[in-house]
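*Asks:* predicted model and sequence below, questions to follow.
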Amino acid sequence: MAVTIKRVYDAPSPDDGFRVLVDRLWPRGLTRERAAVDHWAKDAAPSTELRRAYHRDGLPWEDFASAYRVELAANPAVDALRDELSRHPVATLLYSVHDAERNHAAVLLDVLEA
């Protein structure tokens, strides 16, 4: 299985394969049709507390990524997502934040591939 990440606001492409939104909140201003999401894995997203600490309170990226990895290690939604992704030859994890490098989907992808 080949899994990539992409911003949900970018136009859907046939190359995306199975599209999985990995945000806890639905992206602002985006309709379900325009998002073209096949599966919403909100339980695999960072906890509300961790998300707020990073986006609102200025938690450093390294601390966020480390704390998110701890959450993922104890989260049964990760195994469920891994199982769902294994059914598709190509999949894309979708996120809504602006930063293409420092986002939770990149951390989640790393954990899924480990």
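*Replies:* That came in fine, so what should we check first? Residues are numbered from 1 along each chain as shown.
*Asks:* when you work out contacts or count neighbours from here on, use the C-alpha atoms and nothing else.
*Replies:* Fine.
*Asks:* which residues does Ala35 contact?
*Replies:* The contact partners of Ala35, by Cα atoms under 8 Å, 6 or more residues apart in numbering, come to 8-9, 12.
*Asks:* ok, 10 Å please
*Replies:* 8-12, 19-21, 26-27, 94 (Cα atoms under 10 Å, 6 or more residues apart in numbering).
*Asks:* same thing with Ser13?
*Replies:* Counting by Cα under 10 Å, 6+ apart, Ser13 has contacts 19, 36.
*Asks:* pasting the second one now:
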Amino acid sequence: MDIAIKRAYLDAVPTDGTRVLVDRLWPRGVNKARAQIDWWPKEITPSTELRKWYHQNPEQNWDEFQQRYRLELTQQEATLQELLQLAQQQKVTLITAAKDEQHNHVVVLKRVLEQSLTSLE
């Protein structure tokens, strides 16, 4: 199991494996052909309401955002299972446009996936 996170503005390389865009909106200024996105499951991204709420005050809202996003993810079991199956078979790189590489939804999603994969082993 190998799950990585990469910004959408970095070049795609063969070692990325399957590239999964995990942002609700397409990254500004990124050419679709150059991005080489294999899958774009918008349903596992934070809801518009949650995303807007979080961005009002990211530092203050980070802890609660993680909890609320995890709760939203429980409503997307089928897509998460599909992503987990993919990650069990090959490397998966979660692609995002998020600037803050430590405090964003992709970090939370990766943790959820890794915890689920660990429990399956």
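*Replies:* The structure has been received and is ready for your questions. Worth saying up front: this structure is predicted, and the values here are computed from it rather than measured.
*Asks:* now the TM-score, please.
*Replies:* Once superposed, chain against chain, the TM-score is 0.89 (TM-score structural alignment, normalised by the length of structure 1); 112 aligned residues with a Cα RMSD of 1.4 Å.
*Asks:* who wins on neighbours among the contacts of Ala35 of structure 1?
*Replies:* Each of the contacts of Ala35 of structure 1 was scored by neighbour count (other Cα atoms under 10 Å); the top score is that of Leu21, with 28 neighbours.
*Asks:* quick check: that one touching Leu94?
*Replies:* Yes: at 4.6 Å, Leu21 of structure 1 counts as touching Leu94 under the criterion of Cα atoms under 10 Å.
*Asks:* so Gly17 of structure 1 sits against Leu94, correct?
*Replies:* No: Gly17 of structure 1 sits out of contact with Leu94 when judged by Cα under 10 Å, with a separation of 11.6 Å.
*Asks:* shared neighbours of those two, anything?
*Replies:* Thr4.
*Asks:* tell me where structure 2 has strands.
*Replies:* For structure 2, the strands defined by DSSP state E occupy 3-7, 18-21, 92-96.
*Asks:* for Ser116 of structure 2, which of the ones you listed is the nearest?
*Replies:* Within these, the stretch nearest Ser116 of structure 2 is strand 3-7; the backing value is 12.3 Å (Cα to Cα).
*Asks:* who touches that closest one?
*Replies:* Taking Cα under 10 Å, 6+ apart as the criterion, the residues outside strand 3-7 of structure 2 that touch it are 12, 16-22, 27, 84, 87-88, 90-99, 101, 106-107, 110-111, 113-114.
*Asks:* how far apart are it and its match in structure 1?
*Replies:* After superposition onto structure 1, strand 3-7 of structure 2 sits on average 0.7 Å from its aligned residues (mean Cα distance after the TM-score superposition for structure 1).
*Asks:* ok, now how distant is Ser96 of structure 1 from His104 of structure 1?
*Replies:* The span separating Ser96 of structure 1 from His104 of structure 1 equals 10 Å under the rule Cα to Cα, to the nearest Å.
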